[in-house]
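**Q** Give me a 3D structure for the following:
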Amino acid sequence: MHVTFHGATREVTGSFHTLTTDNDKILLDCGMFQGRRKESDEKNRVLEVDPQAITNVVLSHAHIDHSGRLPMLTGRGFKGRVFCTRATADACAYLLRDSAKIQEGDAAYLNYKTARNFLAKVRAGNVEARLSKAEMHEIGLTLKTENQYLNVPLIEKILRTNHLEIIEPLYSIQAAEEVLEYFEGVPYRHPVVVGRDLTCTLYDAGHILGSAIVVLQRGTGAQRRTLMFSGDLGRFGKPIIEDPTLQFAEEHRDIDLLIMESTYGDRLHDPVVDMKPALRRIVQETYARGGSVLVPAFAFGRTQELIYFLHELYMEGQLPKIPVYIDSPLATDITHVFGEHPETYDSDTHRTFLQNGRNPFSFEDLKFIHTVEDSMALNRDERPHIVLSGSGMCEGGRILHHLRHKIHDERNTVLIVGYMGQNTLGRRIQELGQAYEQGGRKGPAPILTFYNKEYPLRARVQTVGGFSAHGDRDEMTRLVRDSNLRIKKIALVHGEEEQSLAFATYLREQGFDVTVPCHGQSISIN
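**A** Have a look, this model is predicted:
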C-alpha cells in the first residue's frame, strides 16, 4: 500500500492525503485551502482524486482546513462513509453549514460587483469613463431588494444575458447538509472496518474537541502494516479536553509510517501555566485605560478556552466585572456542542466546574450576541468590555466591524491568541502592531486597509502564544520520543515549508528517519 500527499504539503492548510491498497482508496481529511482569494479558489475547486474511487474518508477533526471540501465529494459521486469521532461529527454539522454560507455569500458579492461595474459602463457609454460615487451607489441599489439584500436572481440574469462570468460557490448549504448523512461517529480506541482487511482506530489528539490521531492497519502478524496520521496535535496541560495520547494499544505501537503535522516545527510556545495570568494582566491594563479588548478568536476551540479562563478569573475575583460578549453565531453553536460532550473533558474541568454543578461555558457576565442589530450596537459601545468574535485570522466576519470602530483608539487592545496565516489581515495587525510597539509607539501609527478604507492602528496589539491549539516543537516531539510507539519513518505535513524543514532537521538529530513530501509525492509502505 502507499500514501499520496495531495494537500497541506509544505503549507499549513488544505489537509488531503490518500492511502491506497490493492482494493481500497481511503481519504485522510478533505480540507479547504485558506489564503488569498484567487489562489484559494483555484486550489479548492480541484479534487485531485475521483470521489467515486474513494472507498471511505477518515476525518481527523472538524476544522475547515481538514473538513471543508467534504460537501464536494458527495456531489461528485462519493458513496462511502466519513469516519470520525462523535464530537467531530456534531461540530461539522455547524462548521460545514457556516462554510457553505460563506461560499454563497462571497460568490453573490463578487457577482454583484461584476453586474454593478457592467451597468456603470453601459450608463457611461464609454468603457474608460468614471462615474461618481453617488452614481455608482445608485446603480448598486438597483441590484438590491427593499431590505438591502442582494437581488441574486436579478444579478445572475444580468450576467447570463450579457455573457458575463458567474462565480459559483464551492458548494451550497444544501450540499453541506446532505454530506452530514454520510458521517459515522465512533468512540476513541474503538476499531472500525474502513476497507477490505483495513481497520481504523482513533486516539485523542488533544487539539480540539473530538480531534483524533488516526491509526490505519492492514493484515496480521508479520504481514501487518500500520499507518498513523497525527491530524493536528494539541498542547499538554491545557484546559477542557484531554492531552494528546502517548500510550497506545500494543497492536498499534509499531508504526511503519507516521504522517505528522509540523505547524510550529521550529517554535516554542509560552508555557500553558502563563496563559491565564497573561490574559488577566492584559484585561486589567486595558480596563485601567478605559478601553476594550478585541479578540479575533476561532469559533471552535479558542473561543471556548477563553470562556473557560475568563470564567475562572471571574470566579476568583481577579478581574473587574466587565461584560464578555461572544459575537459569533458559529461560536455560539459550537459552545453548545462542547456542552453536549462532557465525556471528553479532562479531570480539571470536572473538578473545577462539573462537580460543583457549574457549566464551564456559562456565567453571569457572559453574553452571546445573536442579531446583527445587537452586534452593530456593540460596535458603538464605548464602555469597557471584552468581545470575542470571528474570523480568527480577521479575514471576514463580525470582528472586522469591531476593528474598524476601535483600532484607532489607543485605549483599546487587540489580543492575538492564535496562529495568523501568511497574507491575512490578522498577520498584518500582529506584525505592524509589534513593530510599532518596539519603536516606542513614536511617529504616525501604521495604516491598515480593509473594507476599502484606511485605518490607523493605534490600539495596543498583544499576543499570547500559549493559546495555540497546536503543540510547539517540543510538544510534538513528545509523540515520537515519549510515547510507547516504535516508528520506522516520519513524513511531515501541515506546516509552512521553513517550519517543516526545520522540524525535520531537529527530528533527524533525535535519530528519526524523516522526509518532507512535496505535493503529489507518494510513499510506499511495504
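**Q** C-alpha only now, for contacts and for neighbours.
**A** Noted.
**Q** Quick one: classify residue 507 as helix, strand or coil.
**A** State at residue 507, reduced to three classes by DSSP: H, G, I helix; E, B strand; the rest coil: helix.
**Q** got the contact list for it?
**A** 477, 513-514 (Cα atoms under 8 Å, 6 or more residues apart in numbering).
**Q** With residue 243 instead?
**A** 204-206, 234-237.
**Q** which residues in the stretch 251-400 of the chain form strands?
**A** In the stretch 251-400 of the chain, the segments counted as strands under DSSP state E, counting those that start in this stretch are 254-255, 257-261, 293-296, 324-327, 366-368, 386-389.
**Q** Can you tell me the closest non-neighbouring residue to residue 466?
**A** residue 270 (4.7 Å; Cα to Cα, 6 or more residues apart in numbering).
**Q** one more to put side by side:
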Amino acid sequence: MKITFYGGAETVTGSCYLVTTDTKEKILVDCGLFQGNKTVKERNYGDFPFNPAEIDWVLLTHAHIDHSGRIPKLYKKGYKGPVITTNITKEMCSVMLPDSGHIQEMEIERKNRKNLRAGKPLLEPIYTAADAEDCIKHFDGKQYNELIKLNDNISIRFKDAGHILGSAIIEVWVKNAQGSKKITFTGDLGGYEKPLVNDPEFLEETDYLLIESTYGSRSHDEDMTRAGKLEAIIEETFKSGGNLVIPSFAVERTQDLLFDLNKLVEAGKISPSSIFVDSPLAIAITEIFCKNIDSCDEETQDFGRTSGKCPLLINNLRFTRTAEESKAINKIRSGAIIISASGMCDAGRIKHHLKHNLWRSNSTVLFIGYQAKGTLGRNILEGASKVKIHGEDVTVNARIESIKGYSSHADQEDLLKWIGNITNKPDLVFLVHGELEESSTLKSLIEQDYQIETHIPCYLEEYPLSTEAKPLCLSHEVRDKEVDLDEQLDSLMRQFYSVGKNLISDKKYQETEELIKEIKKKLIS
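**A** Predicted coordinates for the structure are as follows:
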C-alpha cells in the first residue's frame, strides 16, 4: 500500500492524496484548487499527474475550494465514480462548485480579451458552472459516525472535524494479506470551544495519520479577545469617518463574523448604519447554516432559541445579490461594514471594494483569515504601499488590521492536544496542508512530546506504507531551482510573444511556442 501526495504538501492549498492498496484499489481523498502565486496556480490548468479514470472512489473532507475545487475537472477528465462526503458538505458544494466554475469562466473571458488584443492563443476555463452542476449528481452524502463498506477490503467513517459545518475527519480501514491497516485524514481540523461548530472528535487509534499544519507554529487570539478587537476596530473606523472592509471566506468565516457582530449589536456595543454581505456565495452558505442550526454547537442553538431567529441574521444586515446592488455600496462613504469574498482577495467582489477604499486613509481593511503567499491579500497584509487591482495601481492609505481568532483552523496548541488525545498513537504522522516553516515546527514538537515518527511530504512524493522502500521526493534545492526556471520560462514566453512573429515564419513561431508550453507543462506536472 502507498500514498501519493498530489497537493497540500508544503503548501496550504490543492489538497489531494491518493491511496493505492496492495490489490490496486485507488482512493482519492480531496481534490482541491491550488491558490497562491502564478507557478502554483498553473497546476490547476495542467493534466492531472494520475489517470482520473483509474480512481475507484473520491472521499471529500469538506467543502472549501482548496479541498473540493478540482472535482468537476476530475469528472471532465474521465472519473466515473462517486464523491462520498457528509450530507452538509454535499449541500454546500452544490452552490460552491458552480460558483467556482462561474468565477473561472469570467476570469478566462477577461484574459482572452487581452490575449486577442495581443495575438496570443485563447484559453479555456478549468471547468464551467455547468460542469460543476453535472458533477454534483455523483455526490453521495453520509451521516457522521456511520461505518461505510466500500467493498470487502475497504471501510470508511466520517467524524466531525469541527472546522466548518459538515467538515469531516475520514477514517479508512484497508485489509490486506497481513491484516488490516487504518489511515486517518483529518482534513482541516477546527479548534476548541469555537462558535457555531462542534469541537473536533477524537480518535481511539490509527496506524497512519495525515494531519493539517496550517498554524503549526502559531497560536490564535481567544474568542473573547477577537470580539473585543472587532469592537475597537469598528469604533475607530467609524470615528474616522470611513468604512470597514472585511475580505472574508464565504464559508464559515463570514458566518463566524456575523455571529460576533450580532452579539455586539444585541449588547448595544456597536450601531453600524449598514452591514453588507456582498457575496452571492456567502449569502447562499449563510442560508444553509440557518437551515442546519441543529447541527451547530449548543451555544449557537441557545442563542437562536433566545432571539427567536437565526443567530446570523442581524438588524441592519443587507444581502446584496446583484451586481447593481454591489456597485451601489461604493457610493457609501462612511459607517458601513462590508463583508465580501474572496477571503484572499484574488477574485470576486472584494476587489472592487478594495479599489474604492484602500486609497482612503479613513477606511480600514480587516483581515480575519489566512492569506497564502502570492495573493493580493498577503501583499496588502505585509505592507505593500501600492497594489494592482483590475490592471490599475491603487495606493494603500487605509488602515490595515488583522484578527487571528477567526481562523477555523486548529492552532499549534489545538493540534498537539488533538494528537495527544489519540488513545493508541499512530506509527507515522504526515504533516500536510501547511507551509514548510509551520510543518517543521510542529514536526519537532510531535517527535519531542509524543515520540512519533513524523514526516513532511513534498509535492508528488510517493510514500510506501507496507514496505521498507524509501519515499521518492525531490530535495528543496532542486525544487527551488524548478521554480526559478519556471519564472525564467514565463519571461521567455513574454519576450517571444512580443518579438517572435516579426523575426520568424508563422509556422516556426507556432512550433517554438508549443515547445515552450510543453516544457512549462512538464515542469509543473
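**Q** and the residue nearest the centre of the second structure, what element?
**A** Geometric centre of the second structure, nearest residue: residue 66, 3.5 Å, by Cα atoms, centre = their mean. Assessed by DSSP states H and E, residue 66 of the second structure sits inside helix 65-68.
**Q** hang on, residue 185 of the first structure in a strand?
**A** Yes: applying three-state DSSP, one finds residue 185 of the first structure inside a strand.
**Q** Could you find the counterpart of it in the second structure?
**A** Applying TM-score structural alignment, one finds that residue 185 of the first structure aligns to residue 141 in the second structure.
**Q** Now do the contacts for its match.
**A** 84-90.
**Q** Give me the buried entries from the residues you listed.
**A** Among the contacts of residue 141 of the second structure, those buried by neighbour count (16 or more other Cα atoms under 10 Å) are 84-90.
**Q** that older thread, the contacts of residue 243 of the first structure: which two are farthest apart?
**A** Largest separation among those by Cα to Cα: 204 and 237, giving 13.9 Å.
**Q** Which one of these two is surrounded by more residues?
**A** residue 204 (27 against 16; other Cα atoms under 10 Å).
**Q** re earlier: give me the subset of the buried ones among the contacts of residue 141 of the second structure lying in strands.
**A** Counting by DSSP state E, the members of those that fall within strands are 84-86.
**Q** got the buried residues for the strand ranked longest in the second structure?
**A** Secondary structure of the second structure read by DSSP E shows that its longest strand is strand 168-176. Residues of strand 168-176 of the second structure classed as buried: 168-175 (neighbour count, 16+ other Cα under 10 Å).
**Q** quick check, nearest of those to residue 99 of the second structure?
**A** residue 168 (22.2 Å).
**Q** just checking, what residue in the first structure corresponds to the closest one?
**A** Using TM-score structural alignment, residue 168 of the second structure sits opposite residue 212 in the first structure.
**Q** count of residues packed around the nearest residue to residue 26 of the second structure once chain neighbours are set aside?
**A** Excluding its sequence neighbours, the residue lying closest to residue 26 of the second structure (Cα to Cα, 6+ apart) is residue 20, at 4.7 Å. Neighbour count of residue 20 of the second structure, defined by other Cα under 10 Å: 19.
**Q** Which one of the strands of the stretch 251-400 of the first structure lies nearest to residue 468 of the first structure?
**A** strand 293-296 (12.8 Å).
**Q** so what does the closest one touch, helix or strand wise?
**A** Where contact means 3 or more Cα pairs under 8 Å, 6 or more residues apart in numbering; DSSP states H and E, strand 293-296 of the first structure is packed against strand 386-389, helix 399-406, strand 413-416.
**Q** Could you single out the most deeply buried of those?
**A** Ranked by mean neighbour count, these are led by strand 386-389 with a mean of 26 (mean count of other Cα atoms under 10 Å).
**Q** Relative to the second structure, which residues correspond to that one?
**A** So strand 386-389 of the first structure sits over residues 337-340 in the second structure, by TM-score structural alignment.
**Q** what sits against the closest residue to residue 394 of the first structure other than its chain neighbours?
**A** Leaving aside its chain neighbours, residue 394 of the first structure sits nearest to residue 426 (5.0 Å; criterion: Cα to Cα, 6+ apart). Neighbour list for residue 426 of the first structure: 392-395, 420 [criterion: Cα under 8 Å, 6+ apart].
**Q** The second structure: which residue goes with residue 426 of the first structure?
**A** By TM-score structural alignment, residue 426 of the first structure lines up with residue 377.
**Q** any idea what residue 441 of the second structure aligns with in the first structure?
**A** In the first structure, residue 441 of the second structure lands on residue 502 (TM-score structural alignment).
**Q** Please identify the helix or strand for its match.
**A** Per DSSP H and E: residue 502 of the first structure is located in helix 497-509.
**Q** Name the next helix or strand downstream of that helix, please.
**A** strand 514-515.
**Q** Count the residues that sit near the residue lying closest to the residue nearest to the centre of the second structure once chain neighbours are set aside.
**A** Spatial nearest neighbour of residue 66 of the second structure, chain neighbours left out: residue 32 (4.1 Å); criterion: Cα to Cα, 6+ apart. Counted with other Cα under 10 Å, residues neighbouring residue 32 of the second structure total 24.
**Q** now residue 49 of the first structure, what's its secondary structure?
**A** Three-state assignment for residue 49 of the first structure (three-state DSSP): coil.
**Q** nope, residue 235 of the first structure is what I was after
**A** Quick answer, by three-state DSSP: residue 235 of the first structure is coil.
**Q** which ones are touching the counterpart of it in the second structure?
**A** Alignment note: residue 235 of the first structure maps to residue 191 in the second structure; criterion TM-score structural alignment. Contacts here follow Cα under 8 Å, 6+ apart; on that basis residue 191 of the second structure touches 162-163, 199-200, 408-411, 414.
**Q** how about a cut-off of 10 Å?
**A** Each residue near residue 191 of the second structure by Cα atoms under 10 Å, 6 or more residues apart in numbering is listed here: 161-163, 197-200, 220, 407-415, 417-418.
**Q** Just the buried residues from these, in ChimeraX please.
**A** Entered in ChimeraX, the line below selects the buried ones among the contacts of residue 191 of the second structure, by 16+ other Cα under 10 Å:
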select :161,162,163,197,198,199,200,220,407,408,409,410,411,412,413,414,415,418
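**Q** Inside helices: which ones of the contacts of residue 191 of the second structure?
**A** Among the contacts of residue 191 of the second structure, the members falling in helices are 412-415, 417-418 (criterion: DSSP state H).
**Q** Check the alignment and tell me where the residue nearest to residue 466 of the first structure lands in the second structure.
**A** Per TM-score structural alignment, residue 270 of the first structure is aligned with residue 221.
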